[in-house]
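K.L.:
one predicted model, sequence on top.
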Amino acid sequence: MEAKQNPQSPHIVMLPPPALLGHLIPFIEFAKRLVFQYNFSDTFVIPNDGSPINSQKALLEPLPVNSFFLSPVSIDDLPKDSGIEIRMPNIIIRSLPAIHEKLNELNKSNRISALVVDLFCPLAIDVAREFSIPAYIFFIISATDLSLGFNLPEPESSLSEYGNVQEMVQLAGSLTLHGSDIPDSIRDNSNDAYKWTIDLCNRYRLADGIIVNSFLELETDAFKDLQQHGSSIPPIYPVGPLIQSSSDSETDPGSKCIEWLNQQPPRSVLYISFGSGATLSKEQFNELALGLEMSGHRFLWVVRSPQENTVAAYFSAQRAKSPFDYLPMGFLERTKDKGLVVDSWVPQVQILSHGSTGGFVTQCGWNAILESVVNGVPVIAWPLCFEHKMNAVILTDGLKAAIRVKENENGLVEKGHISNLVNELIEGEQGKQVQHRMRDLMNVAANALSLDGSSTKSFVEVVQKWTGTTQC
């Protein structure tokens, strides 16, 4: 890519993980603020595990930044069922020589003011230290998750609170995780995922600061807990909500969605999307379709071909078979006057900010939660993997801004239950309460990002650290 750096500007290097678009997007929004508001120069250095990189390139190319994709490294020797907590750090370990070489090159041409690494990439802090470059973690998920990570007992603890006999985990404040809501990576303190999680959290302590994509008023108890750790952890900088902004590239097929929404009544449409990689099983996919049909409400559904492994699509290409082939017979014809089904990228932020959108069924990724909050859209929480079940607890029990699905004894969310939830969210009493709560949170988020807001002040503090100034 053609150089886009100003040698007179503070130079920040960002290290997101490979493949995970949900991590890259907050990095991009963070970089855009640095470039456009504070005249920084930004360079993205992206490790590569051999996954397709076209989607990442498409997001980065329009930006006034440099981006470099490192040579692919293989993790084929890892067990096939290795979780993301194992896969990602191993990719970084095997990319360290290339990271070292690139940082050395960039630092010679334009002195690096700071290295900002993803929550899966703290091993790169050691490389930054070799060049005396300050290193920061960009924690793109909740402060509650970060607080939990710093409170995890070491694996050798014989009475681990989070061992495989644990039935609940207490989060910051009064929130409690019950049984299956505990993330898989910390459910059993004897497995490798737990050990890698502990190692990552311990390495966060080596950073010069931790930038969090959240805001004080959203997760007050979590930030209070982090503050109580004092000097044992780095300074915490809440700068969120940083969410994907609209762009001129949001054309077809996104324009089809917006044109369709333009024809719908205010707050009448339920938007359904499970993010960039999560998938439903065939049976659950069918139940969701039938539940939407039973509800009789308008819907905009982004479909993905079902897979039995919920997270498989994060790490592999989509199946050749179209997701439309899995829909119930006659579904599209029966719902053509009420619903729109798409199987490709859509402009989610535009959809959530549209006046016709009245609710959002989401897997509770942190980006999706922040987008819902910023736009004041009430949520049906349907968590599937990773820390998403914990996010659902934050959203429902903590913030009172969502209604959560319930699975039957076989782990299936049934069509009748789905229909009832849709009706409740769009026109029921509980739905009205959730709508009011989301509207309140929308105003709080706007205040956090205002000129004198908590997140703006925190962002300026980071900028001052990197520029060596006291005024911005």
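P.N.:
Thanks, I have the structure now. Numbers count the residues shown, from 1 in each chain.

K.L.:
could you use CA atoms for every contact and neighbour count after this?
P.N.:
Noted.

K.L.:
how about the helices in the stretch 301-450 of the chain?
P.N.:
312-315, 331-334, 348-353, 366-375, 388-393, 415-427, 429-448 (DSSP state H, counting those that start in this stretch).

K.L.:
can you point out the buried residues in the last one?
P.N.:
By neighbour count with 16 or more other CA atoms under 10 Å, helix 429-448 contains the buried residues 430-431, 433-439, 441-442, 444-448.

K.L.:
for the fourth one, same thing?
P.N.:
Within helix 366-375, the residues scored as buried using 16+ other CA under 10 Å are W366, N367, A368, I369, L370, E371, S372, V373, V374, N375.

K.L.:
including distance to A402, could these go into TSV?
P.N.:
Shown next, in TSV, are those (distance: CA to CA, whole Å):
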residue	distance to A402
W366	14
N367	15
A368	13
I369	10
L370	13
E371	14
S372	10
V373	11
V374	14
N375	14
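
K.L.:
and S276, what is it in contact with?
P.N.:
L21, G22, Y314 (CA atoms under 8 Å, 6 or more residues apart in numbering).

K.L.:
nearest to M294 among the residues you listed?
P.N.:
Y314 (30.5 Å; CA to CA).

K.L.:
what about that closest one, distance to S419?
P.N.:
For Y314, the distance to S419 (CA to CA, to the nearest Å) stands at 28 Å.

K.L.:
so which of the helices of the stretch 301-450 of the chain is nearest R187?
P.N.:
Among the helices of the stretch 301-450 of the chain, if distance is taken as CA to CA, the winner is helix 388-393, at 12.4 Å.

K.L.:
this is the other structure I want to compare:
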Amino acid sequence: MINTVAELEPNAIRAPMQGRENGDNIPPLYPVGPLVKMVDESEKEEIGQDNCLKWLDQQPRGSVLFVCLGSGGTLMQKQLTELAWGLERSGHRFLWVARKPYSVADAAFFGTARNKEDDVTSFLPEGFVKRTADVGMVLPEWAPQVKVLSHEAIGGFLSHCGWNSTLESIARGVPMIAWPLYAEQRMNSRMLVEEMGVAVGVSYEKGLVLREEVGQAVRVLMDGEVGEKLRKRASELSKVVAKALAGKGLSHQRIAQLVDSWSKGKVANV
């Protein structure tokens, strides 16, 4: 059972199925997703939620870039500074979940002990928060991501391309700037840019994404022809996801097939 929809990853789904047809010893695949988190009632008490959602309520439709690199990833100080300058120079509205930098690598997973009360001004460029106060909001550590991505003010998502975040964004029709940090995220980012056509990439391979490139990526996503194309494609895929999850949709059918095969004491071929 895999957390995807066949239409999102046709090549990845097709290859092992062809292997089975050729006699390879590969188990059948059941794309039963996307299993995405819905609104969690426990989030209501989290710090910053009310403020950021109220702030989004005041922004024009589709005008805000949500910037969040996951619950575990951190950037080193140099890269964090370049990201901040790039966001400021882009001239676009943003909601940024800024995590304290890690000092010894480009990206780390739970590299430092952190606190939701960390003062973001201690690691962002001097005066950044004050200069961007009219167009941006910076949150330390956490934001209610599902609610944010569902908000009509959100027009794009700068993401680390973790699979959960990817599915949450696609399910809500939000195009992305793909900024992977580690593990399978780099593969996901290539797929989002080159196969799905819902993201613009950055050249993370160079080791440091400069502020000029950050600003350019934001403008490409949020403005003009390319951004409009990405939004249209993201909207199309969100409908694919909704259809798969609806009653008698493909995901429901796959689960039913799997359960039926269990009841008969065998594994069905899909």
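P.N.:
That came through fine. In this text, all values refer to a predicted model and were calculated from it rather than measured experimentally.

K.L.:
nearest approach to F44 of structure 1 belongs to which of the helices of the stretch 301-450 of structure 1?
P.N.:
helix 366-375 (20.0 Å).

K.L.:
next, the angle from that closest one to helix 429-448.
P.N.:
Orientation check (axes from the mean of the first three to the mean of the last three CA atoms, to 10 degrees): helix 366-375 of structure 1 against helix 429-448 gives 90 degrees.

K.L.:
what range does helix 366-375 of structure 1 cover in structure 2?
P.N.:
Here helix 366-375 of structure 1 aligns to structure 2 at residues 163-172, judged by TM-score structural alignment.

K.L.:
counterpart of G453 of structure 1 in structure 2?
P.N.:
Aligned partner of G453 of structure 1 by TM-score structural alignment: G249.

K.L.:
wait, is L300 of structure 1 part of a strand?
P.N.:
Yes - per DSSP: H, G, I helix; E, B strand; the rest coil, L300 of structure 1 lies within a strand segment.

K.L.:
what do we get in structure 2 for it?
P.N.:
Using TM-score structural alignment, L300 of structure 1 sits opposite L95 in structure 2.

K.L.:
more neighbours, Y314 and S419 of structure 1?
P.N.:
S419 (21 against 18; other CA atoms under 10 Å).

K.L.:
contact partners for the aligned residue in structure 2 for that one?
P.N.:
Taking TM-score structural alignment, S419 of structure 1 has G215 as its aligned residue in structure 2. Counting by CA under 8 Å, 6+ apart, G215 of structure 2 touches G86, L87, E88, R89, S90.

K.L.:
please report how far the nearest residue to the fourth one once chain neighbours are set aside lies from V202 of structure 2.
P.N.:
Spatial nearest neighbour of R89 of structure 2, excluding adjacent residues (CA to CA, 6 or more residues apart in numbering): G215 at 6.0 Å. With the distance defined as CA to CA, G215 of structure 2 ends up 11 Å from V202 of structure 2.

K.L.:
equivalent analysis for Q58 of structure 2, please.
P.N.:
Counting by CA to CA, the gap from Q58 of structure 2 to V202 of structure 2 is 30 Å.

K.L.:
and N25 of structure 2, by the same measure?
P.N.:
38 Å.

K.L.:
burial count for the closest residue to S169 of structure 2 other than its chain neighbours?
P.N.:
Nearest residue to S169 of structure 2, sequence neighbours excluded (CA to CA, 6+ apart): L149, at 6.5 Å. L149 of structure 2: 23 surrounding residues under other CA under 10 Å.

K.L.:
L149 of structure 2: what's it in contact with?
P.N.:
F66, F157, E168, S169, R172, V174.

K.L.:
what's it aligned with over in structure 1?
P.N.:
Match for L149 of structure 2 (TM-score structural alignment): L352.

K.L.:
mind telling me what M76 of structure 2 corresponds to in structure 1?
P.N.:
Per TM-score structural alignment, M76 of structure 2 is aligned with S281.

K.L.:
how near is its match to A368 of structure 1?
P.N.:
Distance from S281 of structure 1 to A368 of structure 1, by CA to CA: 21 Å.
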